[in-house]
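Undergrad: Fold the following, please.
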Amino acid sequence: MLEMFQEELEIYEGNAELLKVLAHPVRLCIVKGLIERGASNVSTMYTNLNMPQSTISQHLAKLKSARIVTSERKGLEIYYNVENEKVIQLIQVLFQ
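TA: All right, here's what the predicted structure looks like:
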């Protein structure tokens, strides 16, 4: 029984961490944009969001470390994408 509680607690902690990372307006905007438009590079994001490149990069680093976004290098550029199905469903619910 204690093992079951610990497993559930780990699930709750993981979900809470996911929500903490997403709980920033810029990160929500980035994730929503990636889901709607597909993979994108930092240049496209900071042009569309009208924010400094460094700001976008910092937020992408947090999203990547939380495994919310993935990245793929294409030549000199890195493209970011959201493949986490739980995140996609959560964003869809938030922005219905």
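Undergrad: From here on, just use CA atoms for contacts and neighbour counts.
TA: Fine.
Undergrad: Would you mind finding the longest helix in this structure?
TA: helix 2-22 (DSSP state H).
Undergrad: Can you give me the buried ones in that one?
TA: Residues 18, 21-22 are the ones in helix 2-22 that count as buried (16 or more other C-alpha atoms under 10 Å).
Undergrad: Of those, just say which sits nearest to Arg67.
TA: Leu18 (8.9 Å; C-alpha to C-alpha).
Undergrad: OK, contacts around the closest one?
TA: The contact partners of Leu18, by C-alpha atoms under 8 Å, 6 or more residues apart in numbering, come to 66, 68.
Undergrad: Now the second one, please; I'll put the structures next to each other:
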Amino acid sequence: MEILEAKSEILKALAHPVRLCIVKGLIETEFCNVTKMQSCLEIPQSTISQHLTKLKAAGIIEGKREGVKINYSVVNKDARKIIKALFEK
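TA: Alright, predicted model coming up:
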């Protein structure tokens, strides 16, 4: 049951369109910072930060500080598989 709950948390985190877009974009670009995400998504930085917090809590992404910026990347293999399945052509 623990495995099912863990997988369910990943699905819940990806179930929002903005978070889905963030994860898809991170997979395509390998890493990105909030400033680039904001210009791409055209939503407030605070909103992006809230979504990033949920994705980090679910273990889908992690951030690495480089100077004053934090670059985020997808670290969860299941999330990568889900995005690939959803957007495969």
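Undergrad: Overlay the chains and give the TM-score.
TA: Superposed pair, TM-score by TM-score structural alignment, normalised by the length of the second structure: 0.95. Supporting alignment: 88 aligned residues with a C-alpha RMSD of 0.7 Å.
Undergrad: so whichever helix or strand comes after the longest helix of the first structure aligns onto which residues of the second structure?
TA: Using DSSP states H and E, the helix or strand that follows helix 2-22 of the first structure towards the C-terminus is helix 25-37. Aligning helix 25-37 of the first structure against the second structure (TM-score structural alignment) gives residues 17-29.
Undergrad: Give me the mean distance between that stretch and the first structure.
TA: Following the fit onto the first structure, the mean deviation recorded for stretch 17-29 of the second structure is 0.3 Å by mean C-alpha distance after the TM-score superposition for the first structure.
Undergrad: aligned partner of Cys40 of the second structure in the first structure?
TA: Under TM-score structural alignment, Cys40 of the second structure pairs with Asn48 in the first structure.
Undergrad: Kindly confirm my reading that that match is in a helix.
TA: Yes: under DSSP: H, G, I helix; E, B strand; the rest coil, Asn48 of the first structure sits within a helix.
Undergrad: Let me see the contact set for the one residue sitting closest to the centre of the second structure.
TA: Note on the second structure: the residue nearest the mean C-alpha position is Val23, at 3.5 Å, using C-alpha atoms, centre = their mean. Residues in contact with Val23 of the second structure (C-alpha under 8 Å, 6+ apart) are 14, 61, 74, 83.
Undergrad: how about a cut-off of 10 Å?
TA: By C-alpha atoms under 10 Å, 6 or more residues apart in numbering, the residues touching Val23 of the second structure are 14, 17, 29-31, 52, 55, 60-61, 72-74, 79-80, 83.
Undergrad: Ala15 of the second structure - how many residues pack around it?
TA: Look at Ala15 of the second structure: counted by other C-alpha atoms under 10 Å, it has 11 neighbours.
Undergrad: Could you measure from it over to Gly67 of the second structure?
TA: Ala15 of the second structure is 32 Å from Gly67 of the second structure, where distance means C-alpha to C-alpha, to the nearest Å.
Undergrad: now swap in Glu88 of the second structure and tell me
TA: 35 Å.
Undergrad: what lines up against Gln58 of the first structure once you look at the second structure?
TA: Checking TM-score structural alignment: Gln58 of the first structure goes with Gln50.
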